[in-house]
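A.B. asks: next come a sequence and a model predicted from it.
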Amino acid sequence: MFEALTPVSEMLARNLDTLSRQPLLVCGLLEDNLPGLLAEAGPAPRVFTTDFRYFQWQQGQGLADIEFGASPGARPAAGLLLLMPKAKAEAEYLLAACLPLLAVGAPVFIAGDNKGGVKAAPKLLAPYCGQVNKLDSARRASLYQAELTTLPSPFILADWVNRYAMEEEQLQICTLPGVFSAGHLDSGSRLLLNSITTLKGRVLDFGCGAGVIGASLLKRHPGLELECIDINALALEASRLTLAENRLEGRVYASDGLSQVNGKFDHIISNPPFHAGLKTFYHTTETLLSSAVDYLKPGGSLILVANAFLPYPELIEKSFGHCDTLAANGKFKIYRASR
């Protein structure tokens, strides 16, 4: 999955002399073994990722200095390389979280796909750096370089939490930059929630995002044993905050698909992702549809919302032998299958 170098890393490979002068803290949209390239050229980088799948893959590669979480540890860093994430707000968040670890005069680099927002690098760095230079541009990607001139305030995660109300459920949803459903309840999740009438037992919120579905289910069906999983550390942190804000209890943890899940559930409920970075990405959901039956108790059900054009009924039928459509509107459909 992460084996081939992205065009961004191919462009960065032309600049290893500059990038490997000091051990960089590398974060953002990590999609390949760029840290290995940097380690071969100079001092090994320190990697911070919010992506649990990438974290596990790099640990399997033997990369020792890698952190997974909502923010990096407090250890000082010699320089920063930010690989531009999909959401500009997430880039702002990562800069605020990482730059306090640097000293004034440290190098700061931002690289990314030209269609992925990297051209905003000078504006993103303006609060921290006096001058921003474009160092290279190739393979439809660009690299910007600057020097830290203004040390930012220490990072406080609570400063980045936004909230919105779900009035029907009387819930406050806590969100963080780049997390799905960050500013409002999306219409797919609303259709899903309105389609679920009775629920009991052990429930898994697969791809929990900001905790909207899990918190709503707990509010509507007290007594559920809820578990929330995601691969994104910011989503997991947002879900924890959402549950705490509403005095609800559930277990929230990182899982690559269902790999870190134990035991069987009465229900698996999901508004599954189909975007990863700038690409459409169905693998996670297809794996869920094919393997969910093994994680359900007899009589247990899988319920999910999906864009109407996606070919999920066929995949569900292949695994479960049937697929019911609970609800539909112009854009979304709610599917259910029972073991």
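C.D. replies: All right, it came through fine. Treat the numbers as computed from the prediction; the structure is a model and nothing was measured.

A.B. asks: going forward, measure contacts and count neighbours with C-alpha atoms only.
C.D. replies: Will do.

A.B. asks: show me where the stretch 201-339 of the chain has its strands.
C.D. replies: Per DSSP state E, counting those that start in this stretch, the stretch 201-339 of the chain carries strands over the ranges 202-206, 225-230, 251-254, 265-270, 275-276, 279-280, 296-307, 324-328, 332-338.

A.B. asks: what sits against the residue positioned nearest the centre of the chain?
C.D. replies: The C-alpha lying nearest the average C-alpha coordinate of the chain belongs to Asn232 (CA atoms, centre = their mean; 3.1 Å). By CA atoms under 8 Å, 6 or more residues apart in numbering, the residues touching Asn232 are 50-52, 254.

A.B. asks: in helices only, show me those residues.
C.D. replies: If you go by DSSP state H, those have Phe52 in helices.

A.B. asks: now a PyMOL select for only the buried ones of the contacts of Asn232.
C.D. replies: The following PyMOL line selects those of these that are buried, judged by 16 or more other CA atoms under 10 Å:
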select buried, resi 50+51+52+254
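
A.B. asks: ok, the contacts of Asn232 vs Ser319, which is closest?
C.D. replies: Ala254 (24.9 Å; CA to CA).

A.B. asks: make a markdown table out of the contacts of Asn232 and add distance to Gly69.
C.D. replies: A markdown table is the format used below for the contacts of Asn232 (distance: CA to CA, whole Å):
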| residue | distance to Gly69 |
| --- | --- |
| Thr50 | 5 |
| Asp51 | 8 |
| Phe52 | 8 |
| Ala254 | 10 |
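
A.B. asks: excluding residues flanking it in the chain, which one is nearest Ala89?
C.D. replies: In space, not counting the residues next to it along the chain, Ala89 is nearest to Pro177; the distance is 5.4 Å by CA to CA, 6 or more residues apart in numbering.

A.B. asks: re the thing from before, turn the strands of the stretch 201-339 of the chain into TSV, columns for distance to Met84.
C.D. replies: Shown next, in TSV, are those (distance: least, CA to CA, whole Å):
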stretch	distance to Met84
strand 202-206	26
strand 225-230	21
strand 251-254	23
strand 265-270	28
strand 275-276	13
strand 279-280	14
strand 296-307	27
strand 324-328	36
strand 332-338	30
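
A.B. asks: here's the one I want to compare it with:
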Amino acid sequence: MYILLPISQYLLRLFKNKFINHRVIFAGNIQDTMPIYLNTLISFINTHKYDYYIWLKKMINNNIYYGIMKGNKYKKYSFNVLIFFWLKNKKESIFILKNIISFLTFKSDIYIIGANNSGIKNIKNIKELKIIYFEKIINARKHIVFHATLKKEIFFNIKDYWKYYYYKNFKIYNLPGIFGNNKFDDGSKFLISTIINYLNIKGEILDLGCGSGIISTILSNNMKKNKKKFILYSTDIDIKAIISTKKTLNVNLLENNNVFPSDVYSKINKKFDFIISNPPIHNDLNYSLKFIYQMISKFKEKTKRNGKLLFVINNFISCSKIFKKFLIKFNILSKNKNFSVYSIKNK
């Protein structure tokens, strides 16, 4: 459930009828109901988060798009106002912002909204945005609002934003903002080494929160090399993760993989032999165990008999309350000074 945030309430009062004759596009880290209540000629919402997309689609249905905008079909809207919510990751903000700006008409108004602790204060010093002159116009509700008028055409090409690194013989591709986007993170590495060393992984497998696709890549390659029968499913809420995982798997010539967006289990309609995850513990700037609660609470519905949920978690997080709440028995497969790999079996 999304609510109207204090900064959005403030802006709605301030801009109540300002955009009544404008074609407005909302984008970035938007996570509330502001597009529903702002009076505009046209309101269009672009989001990279599948959870927000499926929720808002129930409320609005039309003029909402989940994904990276491309092609000419959005030019017809002739957007002349952008209301953009800054993300905690600067490179991700720039990536999404420039993608959307490339669809604006000349002399469009651009409003950038960000929390005080999001890094937005330095927007004037970001070299990628130097061609746009931003001016601070509001400081309220622990947020800052910058404004600019688009005076130069902005071009966007996704090829300019692809990054990759090598892990062993694998080439791992990623777009800005994806977890583990410049190296194989230690938690995922510990999870994979545990699984490969201790378990006979095969059958139908779900990589929950796939990120750049490195866990899916190593698992898929391991099963392929050992001639095991398998079908791998990889999911994430972030469209950039979905695109990155697809590219990583394709570049490494790995098959039998299905990659699609899902808010934890929201699009999962089958049961698995193994569910594997390095779960997120943050929601934007805030610490959150929501994903872990949802993952554990419904794992029996999504695993076959004797199927297993395997996940890695930092040792500073205690999962005992979660297991106790759902009356779940668990094993710790391996543990080092930073991480633990948990195993839960559907008996």
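C.D. replies: All right, it came through fine. This structure is a prediction, so every number in the text was calculated from the model and none was measured.

A.B. asks: which one in structure 2 is aligned with the residue nearest to the centre of structure 1?
C.D. replies: Taking TM-score structural alignment, Asn232 of structure 1 has Asp238 as its aligned residue in structure 2.

A.B. asks: aligned to Gly91 of structure 2, what sits in structure 1?
C.D. replies: Actually, residue 91 of structure 2 is Lys. It isn't Gly. Mapped onto structure 1 by TM-score structural alignment, Lys91 of structure 2 lines up with Ala89.

A.B. asks: all strands of the stretch 1-150 of structure 2, in order?
C.D. replies: All strands of the stretch 1-150 of structure 2, identified by DSSP E, counting those that start in this stretch, fall at 23-28, 42-47, 64-66, 79-85, 104-115, 135-140, 143-149.

A.B. asks: want to throw these into CSV with distance to Leu309 of structure 2 and mean neighbour count?
C.D. replies: Below are the strands of the stretch 1-150 of structure 2 laid out as CSV (distance: least, CA to CA, whole Å; neighbours: other CA atoms under 10 Å):
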stretch, distance to Leu309 of structure 2, mean neighbour count
strand 23-28, 32, 24
strand 42-47, 30, 21
strand 64-66, 29, 18
strand 79-85, 35, 23
strand 104-115, 36, 21
strand 135-140, 44, 14
strand 143-149, 40, 20
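
A.B. asks: and of these, who's closest to Lys267 of structure 2?
C.D. replies: Among the strands of the stretch 1-150 of structure 2, the nearest to Lys267 of structure 2 by CA to CA is strand 64-66 (14.8 Å).

A.B. asks: quote the end-to-end distance of stretch 83-93 of structure 1.
C.D. replies: Taking CA to CA, to the nearest Å, stretch 83-93 of structure 1 runs 13 Å from one end to the other.

A.B. asks: got the contact list for Phe265 of structure 1?
C.D. replies: With contact taken as CA under 8 Å, 6+ apart, Phe265 of structure 1 is in contact with 201-204, 295-297, 300.

A.B. asks: can you check Pro122 of structure 1 too?
C.D. replies: Pro122 of structure 1 makes contact with 132-133, 144, according to CA under 8 Å, 6+ apart.

A.B. asks: now check structure 2 for the residue matching it.
C.D. replies: Using TM-score structural alignment as the criterion, Pro122 of structure 1 maps onto Lys124 of structure 2.

A.B. asks: and Val179 of structure 1, by the same measure?
C.D. replies: Val179 of structure 1 maps onto Ile178 in structure 2, with residues paired by TM-score structural alignment.

A.B. asks: these two touch, right, its match and Gly209?
C.D. replies: No. Using CA atoms under 8 Å, Ile178 of structure 2 makes no contact with Gly209, being 10.5 Å away.

A.B. asks: neighbour-wise, which of these two wins?
C.D. replies: Gly209 (26 against 20; other CA atoms under 10 Å).

A.B. asks: how close does the aligned residue in structure 1 for that one get to Ala328 of structure 1?
C.D. replies: Gly209 of structure 2 maps onto Gly207 in structure 1, with residues paired by TM-score structural alignment. Going from Gly207 of structure 1 to Ala328 of structure 1 by CA to CA gives 21 Å.

A.B. asks: same check on Ala276 of structure 1?
C.D. replies: Remark: distance between Ala276 of structure 1 and Ala328 of structure 1 (CA to CA) = 25 Å.

A.B. asks: more neighbours: those two, which one.
C.D. replies: Between Ala276 of structure 1 and Ala328, Ala328 has the larger neighbour count (other CA under 10 Å), namely 18 against 12.

A.B. asks: quick one: residues contacting the more buried one.
C.D. replies: 191, 308, 334.

A.B. asks: cool, and Phe299 of structure 2?
C.D. replies: Leu309.

A.B. asks: I appreciate the help and will end here.
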